[in-house]
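# predicted coordinates and the sequence they were generated for:
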Amino acid sequence: MPSMLPDHPKVPSPKLGVLLINLGTPDALDYWSMRRYLGEFLSDKRVVELPQILWQLILQGPILTFRPKKSAAAYRQIWNNELDESPLRTITREQADKLQERFGDTARVEFAMRYGNPSIPSLINTMFDDGCWKILCVPLYPQYASSTSGSVVDKIGDTLRAMRWQPTIRFAPPFYDDPKYIQILARSVQKQVDALDERPEILVASFHGVPKEYLLKGDPYHCQCQKTGRLLREALGWPEAQFRVAFQSRFGPKEWLKPYADQLVEELGHQGVKRVAVVSPAFFSDCVETLEEIAIGLNETFQEAGGDQLIALDCLNASGDGMEVLEYFARRELKGWLD
């Protein structure tokens, strides 16, 4: 007796999958591409915790009317014109490609964006159709926040809910205090500082901000950022008086986590500090927040306040250090599947 019906669809050989997940990116710089991306991002209930009827009136009105143009101007300054895409997509693809080289045939490695393309649903379905019945999802956020890692879990849950036959999913945990991550992050920072003409007077660890009320509701993000900053400073042996933790990218009228990065560097400039370096431990990959907001915007703010130069240090990206971290975490979380 045949084991399958004659018209049974072909079933691929099972394999392991690794899905790197980053925040997101617009597909292009035109108004409608920017509006589509911002609309998806700012419609996430974990990103903006307001009554949805009220928020959608604000979002679909003034915000999505005017903000796409402003955001496009920021992206335009850092756009990868050769590939016609944002640096975040370029870097995340490179991370996936290099991790694939390290895994060879033992796992299929792909990348997806929480907002924009390639989307999480498209990649999970494509990987599953190719036989990836076990998938490790790796959010590229060192610290947990409801609006980042929590949102990724939500999106994957929505994706699985729509599938009749679902893959088995694992989630890599946050790694904000993992000794391996701290060691390699410190090594990367030290190499970049050593390559500068002059040692910075102040090293700032700038993290993406969230509204303060999220902390008061129990989100661990603020505490995890502070711990990452402290462990990084200790690993570097950097004097406490010459190290600061700050939060950037605030949006809207509510109070966000403090100190605000722009106000901090302005104060440093007024105090006579001439050279500042900024590391971004909340971002594994360089993006508009690091390449434009910090490297260009914060530098301008600092210089206008009397400083000479603010230097944005590179994220780990797809460097040798970055890939060492990603391979370490992926292999650790695949234990029991790879063995």
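Cool, the structure landed.
# for the rest of this, base every contact and every neighbour count on C-alpha atoms.
Noted.
# any idea how far Tyr221 is from Ala145?
5 Å (C-alpha to C-alpha, to the nearest Å).
# in terms of neighbours, single out the busier of those two.
Tyr221 (24 against 21; other C-alpha atoms under 10 Å).
# quick check, Gly39 in a helix?
Yes. The assignment for Gly39 is a helix, going by DSSP: H, G, I helix; E, B strand; the rest coil.
# and the residue nearest to it when sequence neighbours are not counted, what element?
Distances taken as C-alpha to C-alpha, 6 or more residues apart in numbering put Leu64 closest to Gly39, at 7.0 Å, once the chain neighbours are dropped. Per DSSP states H and E: Leu64 is located in helix 64-76.
# give me the buried positions along that helix.
In terms of neighbour count (16 or more other C-alpha atoms under 10 Å), helix 64-76 has its buried residues at Leu64, Arg67, Pro68, Lys69, Ser71, Ala72, Ala74, Tyr75.
# okay but the last one is in contact with Thr290, surely?
No. Contact between Tyr75 and Thr290 fails when scored by C-alpha atoms under 8 Å: they sit 11.2 Å apart.
# still on that earlier bit, hang on, isn't the residue nearest to Gly39 packed against Phe41?
No. Counting by C-alpha under 8 Å, Leu64 does not reach Phe41; the two are 11.3 Å apart.
# residues contacting stretch 108-125, please?
For stretch 108-125, contacts defined as C-alpha atoms under 8 Å, 6 or more residues apart in numbering pick out 15-27, 37, 40-41, 92-93, 96-97, 99-100, 132, 151-152, 155-156, 159.
# how about stretch 46-62?
Gly39, Phe41, Leu42, Ser43, Lys45, Ser146, Ser147, Thr148, Gly150, Ser151.
# dump the residue contacts of Thr90.
Applying C-alpha under 8 Å, 6+ apart, we find Thr90 in contact with Asn80.
# that one and Cys132, how far apart?
Distance, Thr90 to Cys132, by C-alpha to C-alpha: 24 Å.
# longest strand in this structure, please.
Scanning the chain for the longest strand, with DSSP state E as the assignment, gives strand 15-25.
# which residue ranges of this protein form strands?
So, for the chain - with DSSP E - the strands run 15-25, 108-116, 132-139, 168-171, 202-208, 243-248, 275-279, 309-312.
# let's bring in a second model and compare:
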Amino acid sequence: MRMPGIEHPRAADAAVVLINLGTPDAPTPGAVRRYLSQFLMDPRVVQIPRWLWWPLLHWVILPLRSKRVAHKYAEIWMDAGSPLAVHTRRLAAAVAQRMPGTRVVHAMRYGQPAVHEVLDGLRREGIARVVVLPLYPQYSTTTTASVDDAVRASGALPARVIGDYHLDAAWVQAVADSIRAHWDVNGRGERLVFSFHGLPQRVVDNGDPYADQCKASVAGIVGDLGLHDEDYVLTFQSRFGKERWLEPATITTLEAMARAGTRRVDVVCPGFAVDCLETLEEIAQQNADAFRAAGGQAMQYIPCLNDTPAHADALAALCDKALRA
């Protein structure tokens, strides 16, 4: 599919790399341990001195968590692999259909396909210009900046990294339309919960714009939907460790709603480009169970945009604009 009105560069001239967080290669303790070791050793992710963090991670955390996390992955694993890997691969293919004169590939910040290997492969193909799109709509030093680190460290090719797209009109419209489509089929809950991946409050206090961009994204989406303040709430999920994280927490918010008499809620996760462990297991399973256990009747999860046409259209337009800047 060619995007109307877009002129495309020659095939050997430019490339787009969609980069997602990453995933284990298999739902096994060994694969999970390898993945978590790479992920949690990134100083952008865990800002603890390496001499203190390395033994704590490898001697305490990974031995305790790897088997448990592997079980969680096994519950959502698809025939074609990890949901994050499958959906990212399909999204890249959908974007490629819309940019026929541009090489479009994907990579993972942690795990495979590795960023440096993908960029090196493009260099060997003779690609001269590269646009990198981290699949994080909202910028954070813990995610987007880490992708930029990996791109720079590869040294393979000069690349332009798109910092965020949290207020891109086509992306906002795609999220809003996906919510409407869900309501058309499944009915509408009493409240709409926006759940974003959390961050330690300390990171935001040090200047990270992530929380503000999450709020701006929600404002754009609810504006498109015509919602009032009492119709929705913004929350944060996936806490780790004991320090203070962004609030309110998704799971405690859902439990409080249920105890207050709310019977049906909808949850959407617009900070995730594609469905993954944090949406399919944490939200759609764990949080739904917690809502019902607290007295709620039904929590409906609204899937991520994944490789839907509207999502691919929005990202292709973003990347095409960046290639021409």
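Structure received. Since this is a predicted model, take the numbers as computed values, not measurements.
# what would you report as the TM-score here?
Scored against TM-score structural alignment, normalised by the length of structure 2, the superposed chains reach a TM-score of 0.95; 315 aligned residues with a C-alpha RMSD of 1.1 Å.
# just the contacts of stretch 46-62 of structure 1 now: which is nearest Pro281 of structure 1?
Thr148 (14.5 Å; C-alpha to C-alpha).
# tell me the counterpart of that closest one in structure 2.
Aligned counterpart of Thr148 of structure 1 in structure 2: Thr143 (TM-score structural alignment).
# can you check Gly24 of structure 1 too?
Counting by TM-score structural alignment, Gly24 of structure 1 lines up with Gly22 in structure 2.
# what about its match, how many residues nearby?
Using other C-alpha under 10 Å, Gly22 of structure 2 has 22 other residues around it.
# try the one 4 residues further on
By the other C-alpha under 10 Å criterion, the neighbourhood of Ala26 of structure 2 contains 16 residues.
# try the one 4 residues further on
By other C-alpha under 10 Å, the residues close to Gly30 of structure 2 number 17.
# how near is the closest residue to it other than its chain neighbours to Pro113 of structure 2?
Spatially, and ignoring its direct neighbours in sequence, Gly30 of structure 2 is nearest to Ser66 (7.3 Å; C-alpha to C-alpha, 6+ apart). The spacing between Ser66 of structure 2 and Pro113 of structure 2, counted by C-alpha to C-alpha, is 21 Å.
# just Pro83 of structure 2 next, same as before
15 Å.
# and what of Leu192 of structure 2?
From Leu192 of structure 2 across to Pro113 of structure 2, the span is 35 Å (C-alpha to C-alpha).
# of these two, who's got more company?
Leu192 (23 against 16).
# I figured the more buried one was touching Asp266, is that so?
Yes. At 4.9 Å, Leu192 of structure 2 and Asp266 qualify as touching, with contact defined as C-alpha under 8 Å.
# what lines up with Gly223 of structure 2 in structure 1?
Counting by TM-score structural alignment, the partner of Gly223 of structure 2 is Glu234.
# contact partners for the residue opposite Ala316 of structure 2 in structure 1 once aligned?
Counting by TM-score structural alignment, Ala316 of structure 2 corresponds to Glu327 in structure 1. With contact taken as C-alpha under 8 Å, 6+ apart, Glu327 of structure 1 is in contact with Leu99, Arg102.
# and if we set it to 6 Å?
Going by C-alpha atoms under 6 Å, 6 or more residues apart in numbering, Glu327 of structure 1 touches no other residue.
# return the distance of it relative to Gly104 of structure 1.
12 Å.
# and Ala235 of structure 1, by the same measure?
Distance of Ala235 of structure 1 to Gly104 of structure 1, computed by C-alpha to C-alpha: 33 Å.
# comparing those two, which residue is more hemmed in?
Ala235 (17 against 11).
# aligned counterpart of Gly121 of structure 2 in structure 1, please.
Under TM-score structural alignment, Gly121 of structure 2 pairs with Thr126 in structure 1.
# burial of its match, as a residue count?
Thr126 of structure 1 has 12 neighbours, counted by other C-alpha under 10 Å.
# same deal with Ala172 of structure 1?
Other residues close to Ala172 of structure 1 by other C-alpha under 10 Å number 17.
# just give the nearest non-adjacent residue to the aligned residue in structure 2 for it, would you?
The alignment partner of Ala172 of structure 1 in structure 2, by TM-score structural alignment, is Ile162. Residue nearest to Ile162 of structure 2 in three dimensions, not counting chain neighbours: Leu133, with 5.3 Å by C-alpha to C-alpha, 6+ apart.
# Phe291 of structure 2 now?
For Phe291 of structure 2, the spatially nearest residue (C-alpha to C-alpha, 6+ apart) is Glu255, at 5.2 Å.
# ok, Arg160 of structure 2 next?
Val131 is the one closest to Arg160 of structure 2 (C-alpha to C-alpha, 6+ apart), at 4.8 Å.
# Leu298 of structure 1 pairs with which position in structure 2?
Aligned by TM-score structural alignment, Leu298 of structure 1 pairs with Asn287 of structure 2.
# separation between its match and Gln300 of structure 2?
10 Å.
# could you do Val268 of structure 2 as well?
In terms of C-alpha to C-alpha, Val268 of structure 2 sits 9 Å off from Gln300 of structure 2.
# ok, now which ones touch the residue mapped onto Asp266 of structure 2 from structure 1?
By TM-score structural alignment, Asp266 of structure 2 lines up with Ala277 in structure 1. For Ala277 of structure 1, the residues meeting the contact criterion (C-alpha under 6 Å, 6+ apart) are Pro200, Leu203, Leu310, Ile311, Ala312.
# switch to 7 Å and redo it
Counting by C-alpha atoms under 7 Å, 6 or more residues apart in numbering, Ala277 of structure 1 touches Pro200, Ile202, Leu203, Val204, Leu310, Ile311, Ala312, Leu313.
# same question, Asp289 of structure 2
Contacts of Asp289 of structure 2 (C-alpha under 7 Å, 6+ apart): none.
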